[in-house]
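Asks: make a model of this:
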Amino acid sequence: MARQQNESFDELFDVKNNFYIGNYQQCINEAQKVKLSSTEAEMNRDVFLYRAYIAQRKFRIVLDEIKDTSPSELLPLKLLAEYFAHPEHRDKILSAIDKATIEENCRSHNYMIVAATIYYHENNLESALRVLHKAENLECSALSVQIYLKMDRLDLAVKEVKTMQESDDDATLTQLALAWVNLAIGRDKYQEAYYIFQEMIDKYSSTTMLLNGKATSLILQQKYEDAEIVLQESLEKDSNNPDTLINMIVLSQHMGKPYEVANRYLTQLKDSHMEHPFVKDYLQKELEFQRLAAEYSALA
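Replies: Okay, here's the model as predicted:
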């Protein structure tokens, strides 16, 4: 019922929902054609439009179109695009966000999402949660769930999901957060997570985000052949998606495929996503292994 109400009264339901499930191009398409009844709705549309461009790594569009004189609600998105596009500016951007959060000048949930996202990518999870604290917004709650899971605080993630369910049990973000928590809980919850991802694919469309969630639940259930079919579909949609490549690396090892298969996906991942946390962590461990190997070789 809650979802039906959202669809009836939220002019931007399709725009937002496509963004939430990772269908970024459809989000952009919907944003460009939807007819809206207020300037507030138009502003919210532009927020999701530019966020979708950022998700597609089309940073130049955002940086060119959002000026310093643009509405204040859009300015955080320019900051986020600059963060990803120009790593050399990140210290300056972090200083600006630190100052804004200390002075509590980040009360709009859009700014909270941007600030928390940047802190998340900096692995400063405590600051990310501090920004999101007491935010009465489902998207802020969903991001908090992701952070709690990364911190291995499953108890807090479960608590946050329950709060989301009390607010809107049928909302896409609530269902996604529940699926993430189910994957973390394990055992019989893997199958429940699978059903959530499959239901969304059936109701809306298959995206790399939903397909990777579905594949992850299958891998955890050791249904490797089924997972491979799902990941192949994901590769057909986006052959360079980092989550799909990582899942293919894991799956190739579980299925006992030749070393070259997993290494091929790893090479592609390193070539295209050097800033991805998985790649950074892998390269760090690779350097550490080489250092230890050199030490033992010298002692031999």
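Asks: only C-alpha atoms from now on, for both contacts and neighbour counts.
Replies: Noted.
Asks: show me where the stretch 51-200 of the chain has helices.
Replies: Secondary structure of the stretch 51-200 of the chain (DSSP state H, counting those that start in this stretch): helices located at 59-65, 75-85, 90-102, 109-121, 125-132, 138-150, 154-168, 172-185, 189-203.
Asks: who touches the fifth one?
Replies: Under the criterion Cα atoms under 8 Å, 6 or more residues apart in numbering, residues 101, 106, 112-113, 115-120, 140-141, 144, 147, 151 lie in contact with helix 125-132.
Asks: coming back round to it: I'd like the helices of the stretch 51-200 of the chain as a markdown table, with distance to residue 264 appended.
Replies: Formatted as a markdown table, the helices of the stretch 51-200 of the chain follow (distance: least, Cα to Cα, whole Å):
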| stretch | distance to residue 264 |
| --- | --- |
| helix 59-65 | 28 |
| helix 75-85 | 26 |
| helix 90-102 | 31 |
| helix 109-121 | 26 |
| helix 125-132 | 32 |
| helix 138-150 | 27 |
| helix 154-168 | 34 |
| helix 172-185 | 27 |
| helix 189-203 | 28 |
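Asks: here's the other one to compare against:
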Amino acid sequence: MSEPDELYTLRAQYWLGHYQLALDEAKSVMRRPMSPALKAEREEFSLRCQLALGQYDKVISASPDSPGIKALQLKAQYESAAAEAKPAIVQQMQTMLGDGVSPSVQLTAAHVFLMEGMKKEALQCVHQGALMEHVSVSIQIYLQLDRIDLAQQQLALLKRADEEAVLTQLAGVQIALATGSSMAKDAIHTLNQLSEQYGPSVFLLNLMACACLQAGNFSLAEERLMQARQEFAASDADTLANLIVAYQYQSKPTAPLVAELKSSYPGHFLASGLATVEGAFERESIKYKA
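Replies: Down below sits the predicted model:
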């Protein structure tokens, strides 16, 4: 699970949500002498950055030189496809799995399966922990399953591999947030250190906002989310959803944000949940209309 240093900055920038900086780093190390395996990893991280930036066409049109790239192209197709087309893409991803499949394909498949709500299948891809990222994803899955105990066991594996690694620190933050307000200060401390070292990103600001919400500091959570919107023009679903929560706790009007979330991300669990509740309320209210 040890990882060479040539791509250390590239990986760190990607994991922290600095996707454009990571792309720039990938270009800057392109001419450095490195093994074929590292060159392939650099190319895959470049495509992952483009995916995160929503540049699906660039990923899909890339030369499919390896199974890892082919898997990323399927992920790009999945993220850009209409809902009715997604199951077929998931099936294509499943056909790529089997004996001898590369760890990078397993990682991408796990990400796609999670987006499809297939937690069991995602965990099957990463449970052996061939990469530190596999362990990181398994932690996220265990937290979604409310198995903090198993997530903590996986965190111990990351710490044994590299206690100071960005992935290890982020995993610790995620477990702290899942644990509750008692560990919110620990999460805030770690996130402050990462932000000071690498600079803020939409991802880090959202994590910080979640930690502030856990700590009961709703106004500071709002500040961090507004920073994401103002400095990075963030309009992603996580920023909107977290800002709605921060506003709700402060009794501020949320209607414009809710409307934006529903319009831009109708499939988001908060938007769909609100639609379900509103529909049920409307059906019940009809019974009492004159």
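Asks: ok, back up a step: out of the helices of the stretch 51-200 of structure 1, nearest to residue 44 of structure 1?
Replies: helix 109-121 (9.6 Å; Cα to Cα).
Asks: what range does that closest one cover in structure 2?
Replies: Mapping helix 109-121 of structure 1 onto structure 2 (TM-score structural alignment) gives residues 103-115.
Asks: which residues does that stretch contact?
Replies: 67-68, 71-72, 75, 78, 90, 93-94, 96-97, 119, 121-123, 125-126, 130-131, 133-134, 137.
Asks: let's see it at 7 Å
Replies: 67-68, 71-72, 75, 93, 119, 121-123, 125-126, 130, 134 (Cα atoms under 7 Å, 6 or more residues apart in numbering).
Asks: how about stretch 237-252 of structure 2?
Replies: By Cα under 7 Å, 6+ apart, stretch 237-252 of structure 2 touches 206, 218, 221-222, 225, 253-254, 257, 261, 265.
Asks: which part of structure 1 lines up with stretch 10-18 of structure 2?
Replies: Taking TM-score structural alignment, stretch 10-18 of structure 2 hits residues 15-23 over in structure 1.
Asks: check contacts around the most centrally placed residue in structure 2.
Replies: Central residue of structure 2 (Cα atoms, centre = their mean): residue 203, 8.2 Å from the mean position. Contacts here follow Cα under 7 Å, 6+ apart; on that basis residue 203 of structure 2 touches 16-17.
Asks: what's the helix or strand for it?
Replies: Using DSSP states H and E, residue 203 of structure 2 sits in helix 202-215.
Asks: and the angle for that helix with helix 166-179?
Replies: 30 degrees (axes from the mean of the first three to the mean of the last three Cα atoms, to 10 degrees).
Asks: quick one: the counterpart of residue 167 of structure 2 in structure 1 and residue 210 of structure 1, what's the gap?
Replies: Using TM-score structural alignment, the partner of residue 167 of structure 2 in structure 1 is residue 173. In this view, residue 173 of structure 1 and residue 210 of structure 1 are 12 Å apart by Cα to Cα, to the nearest Å.
Asks: residue 65 of structure 1 too?
Replies: 30 Å.
Asks: between the two, which has more neighbouring residues?
Replies: Taking neighbours as other Cα atoms under 10 Å, residue 65 of structure 1 and residue 210 compare with residue 210 leading, 24 against 11.
Asks: can you name the residues that contact the counterpart of the more buried one in structure 2?
Replies: Aligning on TM-score structural alignment places residue 210 of structure 1 opposite residue 204 in structure 2. By Cα under 7 Å, 6+ apart, residue 204 of structure 2 lies in contact with 16, 191.
Asks: try it again at 8 Å.
Replies: Here residue 204 of structure 2 is in contact with 16-17, 191, 195 (Cα under 8 Å, 6+ apart).
Asks: of all those residues, which two lie farthest apart?
Replies: 17 and 191, at 12.8 Å, using Cα to Cα across the contacts of residue 204 of structure 2.
Asks: of the contacts of residue 204 of structure 2, buried ones?
Replies: 16-17, 191 (16 or more other Cα atoms under 10 Å).
Asks: gap between residue 148 of structure 2 and residue 176 of structure 2?
Replies: 10 Å.
Asks: higher neighbour count, these two?
Replies: The neighbour comparison of residue 148 of structure 2 against residue 176 (other Cα under 10 Å) goes to residue 176, with 22 against 19.
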